[in-house]
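Colleague: A structural model of the following input is requested.
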Amino acid sequence: MHISAKADYAVRALVELARDTARPLTCESIASSQEIPFRFLKSVVGDLRRAGLVRSQRGCEGGYWLGRPAGDISLLEVALAVDGELMTLRGEVLTGLAYPGPAAGLPDVWREIEANARQVLADTTIASLLLRPVREPVAV
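Modeller: Predicted structure coming up:
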């Protein structure tokens, strides 16, 4: 499964917004804090705004706020807002995928992987990421 840069940046931006809800944050401050390219982040935040996951405030005290409470925003919603689909195969959705002969069972495996990933993302909220303990990366 491929996790897009857009999905990764979107979640990181939302976690940054959730960390400090007392004031709006600018894209510049989010990009700097999360080490995200500013231009790319502007596009991602636009997708999040259209999906209602963030709201904006203009003016010198302006910036972005969460559109809903962090506990009500799942990672699944975020991924779908910025990518449209969770998992595709060569750009096609998995629903109608079928293979002939001995590979006939493979599409069911791909769909099962997608269903499991969908469940993990649906069960994980922006708020839960703030509470998650930080672990050291594991070398593979």
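
Colleague: CA atoms for contacts and neighbours, from now on please.
Modeller: Will do.

Colleague: Residue 54 and residue 64 touch, don't they?
Modeller: Yes: using CA atoms under 8 Å, residue 54 is in contact with residue 64, at 6.5 Å.

Colleague: Please identify which of these two sits among more neighbours.
Modeller: Taking neighbours as other CA atoms under 10 Å, residue 54 and residue 64 compare with residue 64 leading, 22 against 19.

Colleague: quick one: that one and residue 56, what's the gap?
Modeller: Residue 64 sits 4 Å away from residue 56, going by CA to CA, to the nearest Å.

Colleague: which residues do these two both contact?
Modeller: With contacts taken as CA atoms under 8 Å, 6 or more residues apart in numbering, residue 64 and residue 56 have residue 24 as neighbours in common.

Colleague: which residues touch the longest helix along the chain?
Modeller: Longest helix of the chain, by residue count under DSSP state H: helix 106-123. Counting by CA under 8 Å, 6+ apart, helix 106-123 makes contact with 74-77, 86-87, 94-95, 97-99, all of which sit outside it.

Colleague: How about residue 7, nearest residue that isn't a chain neighbour?
Modeller: residue 79 (5.2 Å; CA to CA, 6 or more residues apart in numbering).

Colleague: Please provide the structure for the following sequence as well, for comparison with the first:
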Amino acid sequence: MHVTARVEYALRALLALAVVEPSALTANALADSHGLPLTFLQSILGDLRRADLVYNQRLPHPGYRLARAAEDLTVGEVLRLVSGTRAEERAEPPEGEPSALVDALRQVWRAADTAQHEVIDAVTLADLRDGRLPARIQALLSP
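Modeller: Okay, the predicted model is just below:
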């Protein structure tokens, strides 16, 4: 799975907001305390605001807050909203390649994409904030 810096920073910012719930954090405070580039973070926060994942509280304590409970927001949802895709497009097969082999390979890619999304859709911001993964995801980490 390829996770862009944009997705990584979005998740880090959302986790920071989940930790301080129900308080708010300014973009400057998020950037300073979590080592995120401010300009890039401001762009990401704008995307998260437009996606209704955060809102910018003005007064009395300005800053960003989660728009939904951390328990209701999955890693997969954030990944899809920030990156704008579900799965990467696969290249077209070369001319003359046997279609049965191509179809079998495409089935493997689809199964891998499905398994990947089953994992990221099962983990919420609250799970990460609280340092616990769902049992079925934890079981995948055992050798």
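
Colleague: After superposing, what score do the chains get?
Modeller: The pair, once superposed, lands on a TM-score of 0.82 when counted by TM-score structural alignment, normalised by the length of the first structure; 128 aligned residues with a CA RMSD of 2.0 Å.

Colleague: Could you check how far stretch 12-32 of the first structure is from the centre of its chain?
Modeller: 15 Å (CA atoms, centre = their mean, to the nearest Å).

Colleague: Can you name every helix or strand that the following helix or strand past the longest helix of the first structure contacts?
Modeller: The helix or strand immediately downstream of helix 106-123 of the first structure is helix 126-131, counting by DSSP states H and E. On a contact count with 3 or more CA pairs under 8 Å, 6 or more residues apart in numbering; DSSP states H and E, helix 126-131 of the first structure meets helix 5-19.

Colleague: Residues contacting the helix it packs on, please?
Modeller: Residues outside helix 5-19 of the first structure that contact it (CA under 8 Å, 6+ apart): 24-25, 30-31, 34, 36, 41, 44-45, 48, 54, 64-66, 70, 75, 78-79, 82-83, 126-127, 129-130.

Colleague: Name the next helix or strand downstream of it, please.
Modeller: The C-terminal neighbour of helix 5-19 of the first structure among helices and strands, as given by DSSP H and E, is helix 27-34.

Colleague: Mean distance between that following helix and the second structure after superposition?
Modeller: Mean deviation of helix 27-34 of the first structure relative to the second structure after superposition (mean CA distance after the TM-score superposition for the first structure): 1.2 Å.

Colleague: List the buried residues for that helix?
Modeller: By neighbour count with 16 or more other CA atoms under 10 Å, helix 27-34 of the first structure contains the buried residues 27, 30-31.

Colleague: and if you look at stretch 72-89 of the second structure?
Modeller: Buried-residue list, stretch 72-89 of the second structure, by 16+ other CA under 10 Å: 73-79, 81-82, 87.

Colleague: okay, those in JSON lines with secondary structure and distance to residue 60 of the second structure next?
Modeller: Formatted as JSON lines, these follow (DSSP: H, G, I helix; E, B strand; the rest coil; distance: CA to CA, whole Å):
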{"residue": "73", "secondary structure": "coil", "distance to residue 60 of the second structure": "26"}
{"residue": "74", "secondary structure": "strand", "distance to residue 60 of the second structure": "29"}
{"residue": "75", "secondary structure": "helix", "distance to residue 60 of the second structure": "30"}
{"residue": "76", "secondary structure": "helix", "distance to residue 60 of the second structure": "33"}
{"residue": "77", "secondary structure": "helix", "distance to residue 60 of the second structure": "30"}
{"residue": "78", "secondary structure": "helix", "distance to residue 60 of the second structure": "28"}
{"residue": "79", "secondary structure": "helix", "distance to residue 60 of the second structure": "31"}
{"residue": "81", "secondary structure": "helix", "distance to residue 60 of the second structure": "30"}
{"residue": "82", "secondary structure": "helix", "distance to residue 60 of the second structure": "29"}
{"residue": "87", "secondary structure": "coil", "distance to residue 60 of the second structure": "42"}
